[in-house]
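Peer 1: here you go, sequence then predicted model.
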Amino acid sequence: MEIVVLVKLALDTGQLRMTETKIDLEATPLKISDIDRNAVEEAIRVREKVGGKVHVISALKYGPIQKRQQEAESLIREALAMGADDAYLIIDDLLLNSDQLMTAKAIAAAIRKLGSYDLVIAGEATIDGYTSQVGPRVAAELGIPVVTFVRELKVEGNKAIAKRDLEDAVQTVEVALPALITVTREINVPRIPPLLQIRAAMKKPINRLSLADLGLSLKPTVEVESIVPVQVKRKGVIIKEGTLDEKVDKLIQALIQEGLITPR
């Protein structure tokens, strides 16, 4: 079975670098998006049961390319150390800060370039954008069915049986392959590769692809100028005068005026 796993090299939200007014994208380090590690783990588990190969596909979304390329390849080798067989890294200036549709078109073209595929696995969302769009959009580009928010997956022959989380229930779905599956954190616990596998990963191929290599001529429809954090401004009202009971009464009146509480 040919299994493709999508890996986002996301902004490390635990190490955001800030300027006075916005997030410094160039200075913030990258990491494999947490849920994509679950996707890699699940792809390897499927391969261990049914045989085949696991191919990693990733698109570099943050620049500058000259600075990020080595960082991106080092991160992808973490997925290779977990057990993936090879990787394809899409690097192109036009993809930097691109929208989900453009990213999906590039990833779908890379999957087609593989020649054949049976199963595509992705995380339900990425830790930086968290749109949950890229996986389903890739499926739409490929013209294959998609099953989202999967917490349990079983592959039998030419079909997959998945249990997926809904808001108030767990739904069991059977889908014919090829198909795309997005997984949740609950599906597994990603393995920590031993030293021998880390060393072996250094010999596994990472194939670099541009949009031209994929036969694509895309124009960005969305331009991200900056990412600004949520700012919470406090009014700094301090009640100093009066007794404790009077201060409480003034506080209650102030909260009522702000519409934060409703008097009975």
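Peer 2: Looks like it came in fine. All values derive from a computational prediction rather than experimental measurement. Residues are numbered from 1 along each chain as shown.
Peer 1: CA only for contacts and neighbour counts going forward, please
Peer 2: Will do.
Peer 1: strands along this structure, start to end?
Peer 2: 2-6, 9-11, 30-32, 53-59, 86-90, 119-123, 146-156, 159-165, 170-176, 179-183, 206-209 (DSSP state E).
Peer 1: comparison target, given below:
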Amino acid sequence: MRIAALVKVAMDPNLMKVEPSGEVSLRQTAMAIAEYDRNAVQAALDLRDKLGGQVAALSASTWGMSSERRKDYEAALREALAMGVDEAHMVLDDSLTGVPLDTARALAALARSLGGFDVYIASEGSSDMVSGQVAPMLAAILGLPAFTYVKRIEPEGGSLRLTRDLEDALETLRASPPLVMSVTGESSKPRLPTLMQIRRAFSKPLKFYSLADLGVSPSGRARRTALRALVQKRKNVYIDGSKPDEAASKLIAALAEEGVIRA
């Protein structure tokens, strides 16, 4: 079985650098495999272990500056290879700026150029933008069924038995490949690669493509015009603590005024 794990090289929300203007600095913010995408990679590896075949990591740059951040993209994909992925392919193009439709179109063109896959596995959303749109859009472009919030994947004959987490209910269904799915964090437990696996990752295929190589261009239907960090303003209310009883009363009154508690 040919399995594709969709991997996003995302900004690390915990290490986000912000310019004085409030704009997120894409040049300085650290990038790595989106945290949730590790679950998608592991789910793909687990399925390969049960059914045989190969797993390819498919990715597309989403923040422009492809030439400047190429080393970061490569390091992230090497991590996927170290986890056990057989090969990695990435669309690297400055005109890809994170618009989900353009990302999905790039991934669809990449998948077609590689001969297509039986199963495409994505996470429920990337850790930086969390749009959750790419997997369903990819399915629509490829003309395949899409299954979201999958928490369990079980081979059943020539089909897959999928269990979807609907928060207040679990849906179980049987689906035949080819198909696209997005998995939850409960679908698998990513395993840390060993030192030997990390070394082997450097001998596995890792290829980059431009949009021109794939004969596709941005849709022009949407574009990101700004990415600004939320600034939380603090009131810095100071309460004199020299008289504990009085300070406690003032604190309770202040919290009640803000609606934090009911006095």
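Peer 2: Yep, it's here. The shown structure was predicted, so the numbers you read here are calculated from the model rather than taken from an experiment.
Peer 1: report the TM-score for the pair.
Peer 2: The TM-score (TM-score structural alignment, normalised by the length of structure 2) is 0.89; 262 aligned residues with a Cα RMSD of 2.4 Å.
Peer 1: ok, which of the strands of structure 1 comes nearest residue 228 of structure 1?
Peer 2: Closest to residue 228 of structure 1 of the strands of structure 1 is strand 9-11 (Cα to Cα; 13.9 Å).
Peer 1: on average, how far is that closest one from the matching bit in structure 2?
Peer 2: Compared with structure 2 after fitting, strand 9-11 of structure 1 deviates on average by 0.3 Å (mean Cα distance after the TM-score superposition for structure 1).
Peer 1: figure out how far that strand is from the centre of its chain.
Peer 2: Taking Cα atoms, centre = their mean, to the nearest Å, one finds the center of strand 9-11 of structure 1 at 8 Å from the center of the full chain.
Peer 1: now swap in stretch 109-119 of structure 2 and tell me
Peer 2: Remark: stretch 109-119 of structure 2 is offset 19 Å from the chain centroid, using Cα atoms, centre = their mean.
Peer 1: gap between the two ends of that stretch?
Peer 2: Counting by Cα to Cα, to the nearest Å, you get 16 Å between the two ends of stretch 109-119 of structure 2.
Peer 1: hmm, who's touching it?
Peer 2: 1-4, 58, 89, 91, 177-181, 214-216 (Cα atoms under 8 Å, 6 or more residues apart in numbering).
Peer 1: and the spatially most central residue of structure 2, how far from residue 84 of structure 2?
Peer 2: Closest residue to the average C-alpha location of structure 2: residue 126 at 2.8 Å, with Cα atoms, centre = their mean. Going from residue 126 of structure 2 to residue 84 of structure 2 by Cα to Cα gives 21 Å.
Peer 1: burial of residue 11 of structure 1, as a residue count?
Peer 2: By other Cα atoms under 10 Å, the residues close to residue 11 of structure 1 number 23.
Peer 1: same question for the one 4 residues further on.
Peer 2: The number of residues packed near residue 15 of structure 1 is 11, by other Cα under 10 Å.
Peer 1: again, but for residue 230 of structure 1
Peer 2: 7.
Peer 1: ditto for residue 122 of structure 1
Peer 2: 31.
Peer 1: give the contact list for it.
Peer 2: Residue 122 of structure 1 neighbours (Cα under 8 Å, 6+ apart): 5, 6, 7, 36, 39, 40, 135, 180, 181, 182, 183.
Peer 1: distance of the third one from residue 33 of structure 1?
Peer 2: Distance, residue 7 of structure 1 to residue 33 of structure 1, using Cα to Cα: 7 Å.
Peer 1: same deal with the second one?
Peer 2: According to Cα to Cα, residue 6 of structure 1 stands 10 Å off from residue 33 of structure 1.
Peer 1: looking at those two, which is more packed in?
Peer 2: Taking neighbours as other Cα under 10 Å, residue 6 of structure 1 and residue 33 compare with residue 6 leading, 25 against 21.
Peer 1: would you confirm that the more buried one contacts residue 56?
Peer 2: Yes. Judged on Cα atoms under 8 Å, residue 6 of structure 1 makes contact with residue 56 at a distance of 6.0 Å.
Peer 1: residues contacting residue 192 of structure 2?
Peer 2: residue 83.
Peer 1: hmm, 10 Å instead?
Peer 2: Neighbouring residues of residue 192 of structure 2 by Cα atoms under 10 Å, 6 or more residues apart in numbering: 79, 82, 83, 198.
Peer 1: any chance of those in TSV, plus neighbour count?
Peer 2: As requested, the contacts of residue 192 of structure 2 are exported to TSV (neighbours: other Cα atoms under 10 Å):
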residue	neighbour count
79	20
82	22
83	21
198	18
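Peer 1: so which of those residues belong to helices?
Peer 2: The helices in this structure, assigned by DSSP state H, contain 79, 82, 83, 198 from those.
Peer 1: what's the closest of those residues to residue 26 of structure 2?
Peer 2: Of all these, residue 26 of structure 2 sits closest to residue 79, with 21.1 Å by Cα to Cα.
Peer 1: ok, now how distant is that closest one from residue 9 of structure 2?
Peer 2: For residue 79 of structure 2, the distance to residue 9 of structure 2 - Cα to Cα - is 11 Å.
Peer 1: list residues touching both of the two?
Peer 2: Contact criterion Cα under 10 Å, 6+ apart; residues shared by residue 79 of structure 2 and residue 9: 32, 33.
Peer 1: in this structure residue 209 of structure 2 contacts residue 89, no?
Peer 2: Yes. At 7.7 Å, residue 209 of structure 2 counts as touching residue 89 under the criterion of Cα atoms under 10 Å.
Peer 1: comparing the two, which residue is more hemmed in?
Peer 2: Each of residue 209 of structure 2 and residue 89 has its neighbours counted (other Cα under 10 Å); residue 89 has more, 22 against 15.
Peer 1: do a quick rundown of the helices in the stretch 101-250 of structure 1.
Peer 2: 134-142, 195-201, 244-257 (DSSP state H, counting those that start in this stretch).
Peer 1: so what touches the last one?
Peer 2: In other words, helix 244-257 of structure 1. Contacts for helix 244-257 of structure 1 (Cα under 10 Å, 6+ apart): 237-243, 258-263.
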